[in-house]
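# the sequence isn't on hand, but the structure is:
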């Protein structure tokens, strides 16, 4: 039974990490985890009905550390599902909605101050009372639902700890959503449909010609900035190669501006053909 519960805990913690790494589709992921977890918890409860722990320490560890972690994750996802399904549209309404949800998420701490302080202090004084099944519990400290719950599968206080852990996780989740609403929208990356199909050296000629002619910002523009922006527009990365390309252009023996001359000739030929 211990091995089975540890397996459930390891698997559900891994699923929980995956959920927080993929911060989209909260509803779908929450449903998947709940549907995965519930039959395993039911199976775990069936084992608990007949299982006898070897020592009191082992029983305390299970009901204080293991089972609450499993249950807290399930409670957390049920609450995430409830919150996200009812979330209104629009940032203003969502901000107000999340703040109300955050206030509600902390109510359990106020309802159970004694056990909350015990949990936060990682205290051990009342572990035998709180986390073993055979001890008589104070009727004032038990949940109403505990009357109808099989005492072989819970000590009541393991559920209280799970609720506290879940409430902390929910508060963190809601705070993340509120912070996300206040983040400035990231600009979408520029995507151009144009593709430069000449050589990098050809484009270098054109860039230097435009710069030399002062056709861009009256010549008050850096060559690399022009190359970078034209590169984005034409889906070609010149990087530092523009300087090397310019050196190659200057070292030509015959015609320095081979591409520009070809451009001029091509345009002149088109004009002459159209005038015939």
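Done, it's in. Values in this document were obtained by computation on a predicted structure and should not be read as measured data.
# rest of the way, CA atoms for contacts and neighbours
Will do.
# check which residues of stretch 106-125 are buried.
109, 115-116, 119 (16 or more other C-alpha atoms under 10 Å).
# excluding chain neighbours, what is closest to residue 75?
Closest residue in space to residue 75, ignoring its immediate chain neighbours: residue 166 at 6.0 Å, by C-alpha to C-alpha, 6 or more residues apart in numbering.
# what's the local residue count around that neighbour?
Using other C-alpha atoms under 10 Å, residue 166 has 25 other residues around it.
# among the buried residues of stretch 106-125, which one lies nearest to residue 159?
residue 115 (11.0 Å; C-alpha to C-alpha).
# measure the closest one to residue 125 for me?
12 Å (C-alpha to C-alpha, to the nearest Å).
# comparison target, given below:
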């Protein structure tokens, strides 16, 4: 994937992380996030108008794996904003809030047949049809043959939107379930007793490696989400993690310094 497109999305992740730390109420956070995402989406779509990928596979991978990420967070915050706004005007008691949140979960779990078919196709390996599903030059074919792609443009991929929406629904369900548990007093937030006592650079290297391997949630977790969880776990702030990652990539010698050190320590211990 193009380095330019990566930088644009990485900046959005950093901006959303900063927004998260402001501890705004859900409606204000969602409203601000939507604005940031729409600005980012506008920049990406403008870039895609004239962007040349290295290969057909590279373009397919982008619209299958990377572009859906922005729609995932976009529809997550849009859905969150709608739900929380409705709750504000319709619920005055804890019991009503629990009922309100619970009623939305079945709705989010539903999916229409056209979307199911499109998502099923997204799981297929590369073939002639998969090219027509992902490559920009086939956008007119998609508008004529896929119900979900009727409003698609040259740079807005219907399948990227569908994949992103599906993941967004799962994220919102998780959010609602946590809200319900909090209202039922089933969850308590405890400060972690752990403290990261080494360099922040080394921790970011470790988190980035875990993110790239896809070994957490089968890879269905954003880097900024991992950063937030590790911040809580180790009582540390990593608000400049994107610049740290760029510095790691720019190392002229030993780019995987911490990973190599872990391997060395583990190898010695296993030989004891």
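Sure, I can see it. Keep in mind that this is a model prediction, so the values were computed, not measured.
# contact partners for the residue nearest to residue 75 of structure 1?
Contacts of residue 166 of structure 1 were listed using C-alpha atoms under 8 Å, 6 or more residues apart in numbering, and they are 72-73, 75-76.
# out of those, name the ones that lie in strands.
Among the contacts of residue 166 of structure 1, no member falls in strands (DSSP state E).
# trace the residue nearest to residue 75 of structure 1 over to structure 2, please.
Alignment note: residue 166 of structure 1 maps to residue 168 in structure 2; criterion TM-score structural alignment.
# average offset between the strand or helix carrying its match and structure 1?
Assigned by DSSP states H and E, residue 168 of structure 2 belongs to helix 158-183. Compared with structure 1 after fitting, helix 158-183 of structure 2 deviates on average by 1.2 Å (mean C-alpha distance after the TM-score superposition for structure 1).
# ok, now stretch 8-16 of structure 2?
Stretch 8-16 of structure 2, aligned to structure 1 and superposed, deviates on average by 3.7 Å (mean C-alpha distance after the TM-score superposition for structure 1).
# how about residues contacting that stretch?
33, 36-37, 40, 43-44, 70, 223-224, 239-242.
# and of those residues, the nearest to residue 204 of structure 2?
residue 241 (6.5 Å).
# for the closest one, list the residues it contacts.
14, 204.
# let's go with 10 Å and repeat that
10, 14, 17, 200-201, 203-205, 207-208, 223-224, 227, 247 (C-alpha atoms under 10 Å, 6 or more residues apart in numbering).
# with residue 242 of structure 1 instead?
200-201, 203-205, 207-208, 223-224, 227-228, 248.
# and it? What does it align with in structure 2?
Checking TM-score structural alignment: residue 242 of structure 1 goes with nothing.
# what residues of the helix or strand hosting residue 242 of structure 1 count as buried?
Here residue 242 of structure 1 sits within helix 241-250, counting by DSSP H and E. Using 16+ other C-alpha under 10 Å as the test for burial, helix 241-250 of structure 1 gives 242, 245-246, 249.
# tell me what the very next helix or strand once past it is packed against?
Downstream of helix 241-250 of structure 1, the first helix or strand assigned by DSSP H and E is helix 258-275. Under the contact criterion of 3 or more C-alpha pairs under 10 Å, 6 or more residues apart in numbering; DSSP states H and E, helix 258-275 of structure 1 touches helix 200-212.
# the helix it packs on aligns to what range in structure 2?
By TM-score structural alignment, helix 200-212 of structure 1 lines up with nothing in structure 2.
# where along structure 2 do the helices fall?
Listed in chain order, the helices of structure 2 (DSSP state H) span 3-20, 26-50, 56-61, 67-90, 94-109, 113-122, 128-134, 139-145, 158-183, 200-213, 223-234, 241-249, 257-271.
# just to revisit the earlier point, could you tell me the angle between the helix holding residue 242 of structure 1 and helix 258-275?
Here helix 241-250 of structure 1 runs at an angle of 80 degrees relative to helix 258-275 (axes from the mean of the first three to the mean of the last three C-alpha atoms, to 10 degrees).
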